[in-house]
Every structure is written in structure tokens, then in C-alpha cells.
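Asks: Pasting a predicted model and its sequence here:
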Amino acid sequence: MTAKLIRATFSALLVAAPAFSAGGAIPFGSFVSSAEAAVVNRIVVRGNERVDAETIRAYMMAQPGQSFSSEQLDESLKALYETGLFADVKVTQSGGALVVTVVENPLINRVAFEGNKRYKDEQLKGVVQSEANGVLTSSRVQSDVQRILELYRRGGRFQASVEAKTIQLPQNRVNLVYEVTEGPKTGVSRINFIGNQAFSDSRLRNVIETRESGLLSFLRRSDVYDPDRLSADEEKIRQYYLNRGYADFQIVSSVADLDRERNVFFITFTVDEGQKYQFGAIDVESVVPGIDPERLRRLVTAREGNTFSSRDVQDSIEAMTIDLAGSGYAFAQIRPRLDRNPETKTIGITFVIDEGPRAYVERIEIRGNSRTRDYVIRREFDIAEGDAFNRVLIDRAERRLKNLNYFKSVKISTEPGAEPDRVVVVVNIEEQPTGELSFGAGYSTADGVIGDISLTERNFLGRGYVVRVAVGGGESARTYEFGFTDPYFLGRRISAGFNVFRREYEDNDYRSYNFDSTGGGLTFGFPITEEFTVQLGYQIESQDINVPDYDYSTDISDGTFDCTSGVSKAVCQAEGNSLVSSVSYSLIYDSLDNRINPTDGIYAKFTQEFAGVGGDVSFMRTTAQASYYHEVLPDAGVLGLLKVQGGHIMGLGEDVRLLDAFFKGGETIRGFESSGIGPRDALTGDALGAKIYVAGTAELQFPLPGIPKEIGLRGAVFADAGTAYDTDFDSAQYQALGIFVDDSASIRSSIGASILWASPLGPLRADFAYVLTSEEYDRKQFFRIGGGTRF
């Protein structure tokens, strides 16, 4: 009976051998039936060069001296293939031996790319899994091909193709080459909206990030289809409606159709707006003992009768949550209970406070940051490992991270922890360039062509430091500046920084002296709330005025100022060296919706500077400014801007010097040169500076009719008005020295138009101004230009 069983087993092995050789897969039951079993004396390994025979035997389920079945051999083959080390595996029986014959996969000598221009080799190597000195497997190569194709598709090239080729080398090694055919960019031809009544298509196109292809498509990437960007655009549209009263708003669908013949996408958003609501009655309730709803009601930003806004609801929840956490209620949870009334079109809100689930943060995982340090991201969280988990504070941290503008995208999610009451917070980020190159250029009759260029890095060394280097000048002026700021000084939410500068101005037709200034300063910033900040500063500056061909030492000895012809005696009186040492503080309020391209909100700043902390000069200088942005006609893209500013300086026990006064002109009231308004020497025309200035601006920005939006051109009309007046040189004391002043508090005003271009190099602006009211001694300028760029 035993001899018959052995002969039957040998026969089954001989029949199964061809199946092993055909691709290495063994059909179940082809070796021996599950009801039968065989015994082998030894396992022989053949064909291996790099892999040790004992390693291969370890993957075999059958062992010498033990019975084995077809199921065991199937599992053995699968285990060997899953190692990725072998291109082929065959199992046969020779006598009492089980023979395992393998064909090893080659080793990769080098991974190369050909035909790629859009992405560098280093970028593609970061995508593929195959690498030098690794094992070549067909499955991994095919996966790499798909990864490269996905990269190109996300970059808007849907006609790209990739072919993997190998070049055989000695000793079973190969060079792996991915041949890339990039193809043309697949742009977005049209973005359509269906179902929108409250806002026009053009208005909603401005809300989203995706753009339609146009004349400047070769310079930007937002006009290609990206599924992640489309999802982000859906959220932008949703928030836009929810913040403007449309509480029932829904996006029914967002579809991207590819026209392969034209190689373009057509994107269509179908929306259901619902009706517009206002806030109804607002209340706060608490089921947690010890919490006073009346105290929390003061923190609610939503107001009855105002247009419903999900942002106001979220801000109210956040403010109350932070207050409760600081009062010892770490697990308190606030839920808004909405009471819709379609007839009155109001939504009443009751903020219900109850005890939330007791969950703790097990750890915070950060993924995707190759440059930014972990601690730079972690410090934006108000919670840490071991703290009570709070969804509101997580959302707040996500908003803070986005506002840093370090990252292209930020997504914070949660995963279950090791225990039921533990939560893992996962931060997924995608980094983006944080450098900024800005420049400005203009022309004035005083300095001719003038310009400046600055280089700013907002995330220096990935540590969140801000570093700025600036150089400027013209035919008779040169400026140099370096600044450094740590936004989290000593690990706290306090900014600290320093700057050093050097400024050199030579005499010209409208400035009759040379002026050099060298100095530096320290600044500290303390955020009080999300919108309100206090800044403290100290500055020391060495100043030197030199009048050509004028001997200051002779005049100072006898109290006279016999200046060079054409030079104001006030300038001569200011000649010499002086040291100014001052401290200052600023109060800043910032509620802008976007700090780069604001469309709504207020920015206001109040500053006082006190000189006399050592040094040679004593004064108190006060300045203030406020800007208000508001969409006048949202559907038409018309943006309104109102701006007011002013300043005053007074000497502390001494007159205000020429160098400390306010020199105002076209940067304040367009249509005038720099230092074009304010007190002047009546004999020489030299600007003497003002002790007081006030100014206001009203501006409307709008799309230019007939100009394709993708070009990025917009127009603006403006009206500026203000004055700069008062000087200590207008007194009998200085008249006795021969100093006579033209000074008037009359309002200077201008109107004009501007062209704004969101160019590929950054925002550019050209202003054309016509002066309405002025004084005869004012200096006018019709045209100004300036701009900036990011990289």
C-alpha cells in the first residue's frame, strides 16, 4: 500500500511540473489532492546567486521528513513571490528531494528619466519607489509608471505617457529608464455654474482658486484640473454662501469633463442656493453646573437682525470654548441649535453648553513637512499631547496654519488612539515657496528714476523666522536694510526682531544737502486677541547732514548761517551729526479677510514714539491710520476702499528739527512728488517738513470692461485729499536768521485713475493723478508706478 502511494505521488509531481514552469503559479489540486500527503527527504535550491539557499528553504512550508500537501506548496510559492526577489519560481521532485528552482530579479544599477522637462529628475525620483541597488520587479515598475502619470495629471498634462525600459548589465544588473512624453498642458476651457441666482458666474469664479485658461496660461498652474483643488473650491463656494445668509446652500455636483480632442476640461458646478436668512433670537443655555450663560453671552459675535453667517457662529463658539477652557471646563462642548423660520427668513440660535466626551490627545502626528520644522507647526496648537481633546481648538490651529502662508494645503484629521478615550491628531500639509521678491519704481523731477528691491523669506531655515533684505535708490539716493523677526520668541506667542539700515541721499536740484543715516532697532509684538496686537520698539539712529561748499564750523561760532547760495538756512542750521534714541508702542487692529488681497475688513494702527532716551534729540511723534475694505458691488467685482491717516510731532523742550518732521507727498496724496507738500523755504524751495498731517483716500476698484479676466487687469478711480502744515521754523527767531517759510493748512486734493495688474511677476500698479487744489509752492507729479512678486 505504501509503494502504491509513493508511485501515485511521483506521478502527480510529474504532471504538476509543467504547471510550475508556466509563470510560477500552481493551480490548487495540481500537485497532490488535499486528501493525500507526501514526505520529502530534503529540499534542494537551484538558480540562486544572491539569495542564500537557507533563506529560500525558510519560506517553504514543507520540511524534510514531514508530510506536505498541495496547499502548503501553494502557500510556499506565494511567500517566495511576495518577497519581490524572484522573477520565476518552479518546484519539482527528483527522487526523494523537492527541488526549488528560482530566477532572481535583477538589481537596479541606476534609475534614469528621459524626456522630462516639466519636472526635474530629483522630483521624479521622489515619486517612484524603484531605486538604485534595489530589486527590479514588474509590479513596482508598473506602480511607478502610474505614479509618474498621476504627477503629470495633477500638473495638468493628461496626454502624458510613460514607458519603462531596462538596459541589461553584467552580473544580473540593469539600468532602469523611464521615458516620458509630457504632452501639452490640459487647461480648463470653461467654468460654469448652474442654479446660482444670488451671485453671478463671474463673481463665483473669483471665489474659487481654479482659473480658466487664457493668454497667460503658460505662466500659471491654477488653470489646470486638479481633483484636490476642485474639492477645495467646493468648500470655498460653500463657505462663501454660508457666510452671506444662505444657510441651506448645497453643492449638488461638481463635474470635470475632459474633451480629449481639444485637450481641455469643462468644469461645471451645480448648486442649490436656498433662501437668504437673517439671525433671529440668540441665546446661551448651559446644563453644566457652575457655568454662567450671561457671562458667555457677551462673547457671542452674532447679532439679531444681521445677515446669517456661519463665520459669526463659529467665532462665537470659539470664543466661548476658549473662555470655558481657561475657566477649568476643558471638556465643555458647545452646540449651536438652529431654529429656522422660512416664513420670516430668520434663524434663531441657541448655544447649548453641555459636558462633552472625555477624550485626550494621545499624540500629534505631522506629515508632509520636508522643510518646516515640527515645532513650528506644533506651536500653532493651543493643546498638546495629554490635553483634553477639543475640536474647536483643532479647527483654530488649522486656520492659524493656513494663515501662515507656509503651506499650499493644510488638513487636520483624527484617528483612534491606543485606548478608547485617546485620539491621534494627524496634520497633513503640503509646503509651498515662502520667499517674496518685491520691487517698486517711479520717476520724480527731484531724484529722476527711483526704485527699490527687497527679498523676504517668511520661513527662514524652516524655523518660521522672517528675514528681509532691501536695497533701493536712484540717481541721488541709496538705501540698504536688513531685518530679522522671530514670531515665537522664547517659544511664546511673542514676536521679537531687529533691523539695521543705512540710507544715503545726495544733493540734487530739489534737495540742497547730503544726508546719511545709520541705525537699527528692536521690536516686540504681543497678540492680545486674534485681531488685536500690541507692539513695542526701540530704535537708535546716527544722522548726518552735510551741505556742499558750506563751512558749518565757522557759522556755528558766531550764530549766523551764511549758507551756500540757494540753500535754506534751515538746512544749514541742521547740518552736523546727531544721535536719536527712541522708544515706541503701536496698537494694531486687523480684521481683514485676506492680508494679500483683502475684500472685507479693517486694518488700523496707532503709534507713539518718544525720543530722548539718551541721544541728542527729544520729541513725541504720534501717527495713526485706518483702512476699510468692502465689496460695493460683489457681482460686478467692485471693491471699495476708504483710508484715513494722520500724524503729529512736538518737541520736548526744544524745536522740532528738520529731520524729524513729516515729509509727505505722492505716497499720501497722489499727484504730488515725494515731499511735494508741506512747509517750504520761501527763498530756496527746500522742503522743511510738517509737524501735522492728515489725509484721506476713497477708491473704487473694478474689472476693466472688454479685457479678458485671465489677463489680470483691473481699473481703479480714486480721490485723495489732505494737508501737511506747521513748522517751528516759522517764527520770529528764525526770521531773524533769514529763514522765511511758505506754509498753509489748506487742503490739497487730487483725483485720478489707476491700472492694477495681477501679473505673473506679482501685483503692479500705475497711478495717473490730476491735482485739484494745491499751493503754488507744492511739487506735482502726474505718474507713479510700483509693484511686487512672489517666488
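Replies: Structure's in. What do you need? Numbers count the residues shown, from 1 in each chain.

Asks: CA atoms for contacts and neighbours, from now on please.
Replies: OK.

Asks: Show me where the protein has its helices.
Replies: Using DSSP state H, the helices of the chain run over residues 2-21, 53-58, 70-82, 121-125, 138-154, 201-207, 227-242, 293-297, 310-326, 374-378, 391-403, 552-558, 569-573, 732-735.

Asks: Tell me the helices and strands packed up against the fifth one.
Replies: Going back to what we said before, that points to helix 138-154. In terms of contacts (3 or more CA pairs under 8 Å, 6 or more residues apart in numbering; DSSP states H and E), helix 138-154 is packed against strand 161-169.

Asks: Return the list of helices and strands in contact with the strand it packs on.
Replies: Counting contacts by 3+ CA pairs under 8 Å, 6+ apart, strand 161-169 packs against helix 138-154, strand 173-181.

Asks: Just put these in JSON lines and tack on mean neighbour count and distance to residue 163.
Replies: Shown next, in JSON lines, are those (neighbours: other CA atoms under 10 Å; distance: least, CA to CA, whole Å):
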{"stretch": "helix 138-154", "mean neighbour count": "17", "distance to residue 163": "7"}
{"stretch": "strand 173-181", "mean neighbour count": "19", "distance to residue 163": "5"}
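
Asks: Tell me which of those approaches residue 345 most closely.
Replies: Closest of the helices and strands packed on strand 161-169 to residue 345 is helix 138-154, at 42.5 Å (criterion: CA to CA).

Asks: neighbouring contacts of that closest one?
Replies: 124, 127-130, 158, 160-164, 178, 182, 224-227 (CA atoms under 8 Å, 6 or more residues apart in numbering).

Asks: Now the buried members of the residues you listed.
Replies: Listed as buried from the contacts of helix 138-154 are 124, 128, 130, 158, 160-162, 164, 178, 182, 224-226; burial here means 16 or more other CA atoms under 10 Å.

Asks: Spell out which residues sit in contact with the closest residue to residue 646 other than its chain neighbours, please.
Replies: Nearest residue to residue 646 in three dimensions, chain neighbours excluded: residue 694, at 4.1 Å (CA to CA, 6 or more residues apart in numbering). Residue 694 makes contact with 644, 645, 646, 647, 722, 723, 724, according to CA under 8 Å, 6+ apart.

Asks: Pasting the second one now:
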Amino acid sequence: MLASFAKRSSVAMFLGLTALSPAAVAPSYAQSYAFNNVEIQGAQRIEAATILSYLGVNRGETIAAGALNDGYQRLIGSGLFESVELLPQGNKLVIKVQEHPTVNVVSVEGNRRVKDEAFEPFLKTTPRRVYSPTVAEQDAQTIVEIYQAQGRLAAQVQPKIIRRSNNRVDVVFEVTEGKTVEVERLSFVNNRAFSDRRLRRVLETKQAGLLRAFIRADSYVPERIELDKRVLTDFYLSRGYVDFKVLSATSEFSRERDAFFVTFSVQEGQQFKLGNITTTTDQPEVNADEFAAASQLRTGQIYSPNIIENTIARMERLALQKGLNFIRVEPVVTRNARTRTLDIELVVTRGPRIIVERIDIEGNATTLDKVVRSQFRIAEGDPFNPREIREAAERVRALGFFTTADVQTRQGSAPDRVVVDVDLEEAPTGSLSFGGAYSLENGFGVNISYTQRNFLGRGQFLKLAFGNTSDTSTFALNFAEPRFLGRDVRFGLDASYSESEEASSALFDTKTFIFRPSIEFPISENGRIGLRAFVESNEMLNAESDSSQIIKNEVARGQQTGVGAGLTYSFDSRRTGLNPNAGILFRASADLGGFGTDYEYFKAEALARAQTKVLNDQVTLSATFEGGMVQGLDTGGVSRFTDRFHLGPSKLRGFATNGLGPRDLISTNQDALGGNYYAVARLEAEFPLGIPEEYGITGGLFLDAGALWGLDDTLGGSIDDDSHFRSSIGASIFWRTPIGPLRLNYSRVLEKQTYDIENEFELTISSQF
């Protein structure tokens, strides 16, 4: 199409220059013209004045042939016309033009892998606008780039036009998609501290494996390789390798030219630890010892930019609390090559007096400005802090509401003023999911849910869910406002209703309703407190005639509706990420409930979990300790089945749901009754199996131990509710699939009671620490 356009333009230029050439042999630049009349032919949308302004011809004015030719070139270069002819006829100039047609329809054909909706926001050729061959070529290149981002480097796009009546055209982008170019092998050169397998887990680019038809990460994308360079650098720096460099990242085509071999050449250097830590200042109002106490740096720690940044942020926040504006903390690093340590001097000084003039936010068509501004700890008129701007940019990106979030600063209306520009591009935040499930206990089931992570552009979370199996139906509503009243306070509202009929895990039916508002707020860098109130209604009904007498007695108590309140404290060291190889999670909760029912209770639970990586991050070790208790507040109250704890494979592997704990062995069905107390310990290791990393398969071993005990009513001592110890050992297969991380457990019970019910095999969604 461009070739034909160039051909027409060159012909028009030839005709124009021929018409301008005089009959004499004299050079054309010596020829001059004076036109008393100008006639324009073919113009429909373009005004005559516009054409003459480009041409530069005034009536009666003498113009040289060279100047007239320059005007001709300006008309062609304006992009308004397909062709232009200048025909001097004595003192009359005839200008023949053919305007570019109007775009009637724009379509993309031949695209099977990418939907039209993916192109539409980026195409500049649109209906009811003047067609431009240059813009069409740019649009064709845009479509090619979209395909290349998915690894289809051989994609080709040819723009074509179909002429219609009234000077209109249909624009068609003909696409030849080509095959996806995959990454056949990712390898590394000069890496000694970490294996190829470990480093491949860090990269965004993945090798092609069994699931190459579903996993887009194994497609070769040059931009992703550049990102991987930065990711590798961050990985090594966070582990003390301060001299690390990515020397090169080479990509070679396979012989069949359908895959790439990508090789990263790296220079690791030596691992450094922290040496002497000092805090100094030249500001008389600053107490160096007080600021040093806020430091989290310790001699012997492995160096990481994160721990330095975290300590500086803590010190600068301390300065703000003391009313010391423009205070900056600058780290001075002294390298000790012999001992492989870094001495850190934290210099508390006063920075330049620069004020934030304003924060400009653009690109957020749906998300409200206040949602983005809430991620900034500074406002207009506050002292400018570059580190806080960087951290705010990371918080904006972490929201997950935007595909891109670029935060830059520029000088404001004066040298001591700064404007913060936030350029955003919004991403989809809602999802509607349909799913099915099957289990041996509950049979087939269906799940439908709608989730919106940025409800009405306010940054709120909303989820509506419905689940149904052969014997259970559940409705749930979850709502959360993360910035309640504009503060770092999370307000939540949870409501659910469920019914079970003849459930296999209990020989009675249940109806349960819960309504629970809550708030959560930080009390320290890693600690948070949650407060909640709740209304809870439970009804046990339709017990089987041969059920345990305890179950029958609890069913006879009818529907119980009561209110209560509780609190939760959590400590999560993963919030700061100071140690990339380890993390600690502690959570404790307490509830007072049942007010308005025949059983008022105090319930408490606690969980402590620690995880670390060893053997150059190849093996992940974790330990979890968990326990709980429920205790009546008066001597007359007796807990019910729905109040007590029930252990299953999620807490103690190797045992079925309601497979352990106090059990009525006198009843025909030997019903499981649950317990008022439980304690569980789980030890686990995850390690590679030697299978190529791109398949996402690793192995694990685990050891679980625990007990479930305690009843308020033992039918006169006929039920054994002692704290019998149970334990199991087993192996796991972890598989990272496109539908989520799956886990297959095989368990072997080591210690149990004769009436316990075992569960050797279990397929679950793998939980992440």
C-alpha cells in the first residue's frame, strides 16, 4: 500500500514539475510566475485558504519556480492529500488535489491468538477520521509489538484499504501471527554461590516445559530479559553480594529457529557482612544516641540494601516525630576487603529546604485520587523527602490496581518547590469465576464468585460467593475498606449463611449465620491489632436416631443466637522483608461470645510459624505450632458440636476430617464429637527433586503431631476425652500449575487411637507462607 502511495506521489511530482518547466532550455530556477487567478480542483473538506497557505502563493505576486516547487513539497508533506498536481496555465494556476479518504471501518483479520479488544485502545486509525498511510503503518507496528510481547516474534501485519463510495475506505490490518518463540533453555555462567536451578526460580522468564501451551512466561520477550537482569541484581544484593553484576544476557536462536537459548553471564563477587555501626551528626538539636537506638543494624548481619533503607526510614520518621524537619540520614559505607565487612556510618544531617508544592495524578479514569494519595505519607506543603517518594511509588504499585505506575518529580514554581507527577494506567480489578470440585466426603460441587479489588474506584474489596455440594450450600459476602476514615485502619464486614443436610461428616443437619464487622490497625512496624464484634446463629437439627446421645442432647437445645466480641494480634516479619531467606508469623486471637444463648464462652487460639531457606536457598524449612481452647464462662453451660474444635488434614495430616479426638464409641455410628482443646506441631521441608525447574514440581517431607481433647459432658465418664497424642509422617509433591499451586500428600500414621479414621492420600491447594 505504501509502495503504491509513493508511486502516485512521484508521478504527481513529475507532472507538477513538468508543468512548471518552461519551453525554453533555461534552468527551472530561472523561471518565475505571476498568477492572477488560482483554481483549486478536487478539494472537498480542506479549505482553499489552507491549501494556499501551504503553497505560499499570493495573487499577482511573482514567484520563482523553485519556491513554487517548495510549496508543492509542503502540500505533499502536510499529509492531507493522496496526490497533488500544479498546472500553470499562463497567469492562471490550476491546483488538482485528491484528499485522503475518510475511514469507514477499521478491522483486524487473521488474529486468532489475540482478541480485537487488545488492539482497540492503541490504534490511532479510527472510523470517521481522515485516513493516513503513515498512521496506518504505525498502527501495524503497534499490533506487531503486542504480538512480540507474547513471544510471537515472527508476527507480521499488513495494512490494506478497501475503497467505498463518497471517498471512504475500510482499513483492514491483515495479521500473520506466526508461532510462539519459546525459551528452550535458561543457563548461567560464572555463578558459584547459587545453582542454575535456584537462579531460574528468581527470573520472570521461564523455560518451556510440559505446560508450554498454557504458561506464557516461557515465551521469549526481550523486555522481560531486561527485567530479569534487574531481578537477578536485586536477588544477589539482598544476600550481601555488593559487587554483583550481570555482564551480559545473550539470546541465541535454535537451529530450527523456533526457540531461544538465553545465557546470563554474571560476576558474583564476595558476600559481605556488616561491620562497625555508628551514628553521627553535626546538628546540635539531634541526639545521636537516640537515633542510634532506632537502628536495626547489627554487626555480623549479612548486608542488604533493604535493612539499610529500613533503618534510614525509621530514623527519619523519628525526626518527624520530634518536629525536626528536613532531617536526612545518609549512609557512609567503608569497605573492608580483607574481612569482607562493610562499616556503616549513619550521618544525621539537614537536607535542602525543599517543599512539596503539589501532587499531580493522571491516568486514573476509575480509581479516585484519594486512593492514590493515601499511599503518600506526605502532602502538599510538607518537606520533600526523596526516599518517601520512592516508597510511596512502591506502595502505589503494590495496590495491584494499575499496569503501570510511574512517579517522577520536577521543579515547581520556584527552586525550592517540587511537583510530584504520578502517571497511571489502570488494570482490570474485577473477576467473575465459575468452578467445580469433587471430594470423597462431599461429592460434586459448584462454586461461583464475583470479586472486585477496587470497588467503585475507592480501593475497597468486595466478594460475593456461592458454593453448593450434594449436602451443603453456602453464601458469603466480604467487604473491606483499607483506609477507613482516611487512616491506616482496615474496616471489614463479613456475612455468611450455610446449610448442610445429611452431611457425611456429621449425622445431623446444620444452619449457620454469621455477621461480623471488624477493624484492624497497626501498632508497630510488623504488628497489628484487630477488633471485631459478631452475631452468630447456629442450629443443629434432624439428628439420626442412632446418633450419639451427646449429639441428640445438643440438637434438642434448638437454635442458638448470640453476640460476642474479640480481638486478634498479629506479628509478621515478612512485612519488612529484611531477611529474604526467613520470616516469622505469630497470631493470637481471643473471643468472648455466646451472650444471649445457653452457653457463654471464652475462645482463644494462637499460631506461630517460622520459615527459613538453607543450602543456598535450595531447601525450605518451616515449623508451625498451633493451639486453641474454648471454655464456658459459667458452670451450667455446655459446649456444642458447633462450638468445639475439629481437626482434619488441614491441621494434622494423615487423619480424616473429624477423624480424631473424643468419640462416642457406645453409639452405633461412633460419632466424632470434637474437643474443647487442641495443640498441633507441624515440621516440614521442601526441596528439589531433580526434575527440570520449568515443570514446577518439587518434593517435601513432613512430620505432624498433636492432640484434640476435652468435653464438658462425657455421659458420666463413658467417653474418653483425654489428650491422647497422635502423630504422622509423610511425603508431598508440590506442583505449580496454571490453575494454582497443587499439593499431593501421602501420610503414614505413627501414633493413633484404635477408633481414629486415617486419610492416607490428599490433594489440596498448597498454602503459601
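Replies: Looks like it arrived, so ask away. Just so it is clear, the structure is predicted and the values come from calculations on it, not from any experiment.

Asks: What residues does the closest residue to residue 767 of structure 2 other than its chain neighbours make contact with?
Replies: Nearest residue to residue 767 of structure 2, sequence neighbours excluded (CA to CA, 6+ apart): residue 741, at 7.9 Å. The contact partners of residue 741 of structure 2, by CA under 8 Å, 6+ apart, come to 734, 735, 765, 766, 767.

Asks: residue in structure 1 matching residue 741 of structure 2?
Replies: Using TM-score structural alignment, the equivalent of residue 741 of structure 2 in structure 1 is residue 763.

Asks: Show me the strands in the stretch 651-769 of structure 2, by range?
Replies: With DSSP state E, counting those that start in this stretch as the criterion, the stretch 651-769 of structure 2 has strands at 677-688, 697-709, 726-737, 740-751, 761-765.

Asks: Can I get these in CSV including distance to residue 56 of structure 2?
Replies: Shown next, in CSV, are the strands of the stretch 651-769 of structure 2 (distance: least, CA to CA, whole Å):
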stretch, distance to residue 56 of structure 2
strand 677-688, 76
strand 697-709, 73
strand 726-737, 67
strand 740-751, 67
strand 761-765, 74
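
Asks: Trace residue 110 of structure 2 over to structure 1, please.
Replies: Residue 110 of structure 2 maps onto residue 115 in structure 1, by TM-score structural alignment.

Asks: how much space between that match and residue 179 of structure 1?
Replies: Distance of residue 115 of structure 1 to residue 179 of structure 1, given as CA to CA, to the nearest Å: 6 Å.

Asks: coming back round to it: out of the contacts of residue 694 of structure 1, which one sits closest to residue 609 of structure 1?
Replies: Distance to residue 609 of structure 1, by CA to CA, is smallest for residue 647 among the contacts of residue 694 of structure 1, at 11.2 Å.

Asks: burial count for the closest one?
Replies: Number of residues near residue 647 of structure 1 (other CA atoms under 10 Å) recorded here: 21.

Asks: ok, now residue 553 of structure 1?
Replies: Neighbour tally, residue 553 of structure 1, other CA under 10 Å: 10.

Asks: who are the neighbours in contact with the nearest residue to residue 216 of structure 2 once chain neighbours are set aside?
Replies: Spatial nearest neighbour of residue 216 of structure 2, excluding adjacent residues (CA to CA, 6+ apart): residue 150 at 7.1 Å. Contacts for residue 150 of structure 2 (CA under 8 Å, 6+ apart) come out as 180, 216, 219, 220, 221.

Asks: related to what we said a few turns ago, so what does the residue nearest to residue 646 of structure 1 match up with in structure 2?
Replies: By TM-score structural alignment, residue 694 of structure 1 lines up with residue 679.

Asks: again with residue 302 of structure 1
Replies: Matched across to structure 2, residue 302 of structure 1 falls on residue 297, judged by TM-score structural alignment.

Asks: Pretty sure that match sits against residue 277.
Replies: Yes. Residue 297 of structure 2 is in contact with residue 277 according to CA atoms under 8 Å; the separation is 7.1 Å.

Asks: if you count what's nearby, which of those two comes out ahead?
Replies: Ranked by neighbour count (other CA under 10 Å), residue 297 of structure 2 and residue 277 place residue 297 first, with 21 against 16.

Asks: so who does the more buried one touch?
Replies: Residue 297 of structure 2 sits next to 274, 277, 307, 308, 311 when contact means CA under 8 Å, 6+ apart.

Asks: Please name the nearest non-neighbouring residue to residue 447 of structure 2.
Replies: Excluding the flanking residues, the one nearest residue 447 of structure 2 by CA to CA, 6+ apart is residue 467, at 4.4 Å.

Asks: Now do the contacts for the one you found.
Replies: Contact analysis of residue 467 of structure 2 by CA under 8 Å, 6+ apart lists 445, 446, 447, 448, 473, 474, 475.

Asks: Which one of these is nearest to residue 20 of structure 2?
Replies: Closest approach between the contacts of residue 467 of structure 2 and residue 20 of structure 2, by CA to CA: residue 448, at 75.3 Å.

Asks: what residues are up against the closest one?
Replies: Listed by CA under 8 Å, 6+ apart, the contact set of residue 448 of structure 2 reads 432, 433, 434, 435, 465, 466, 467.
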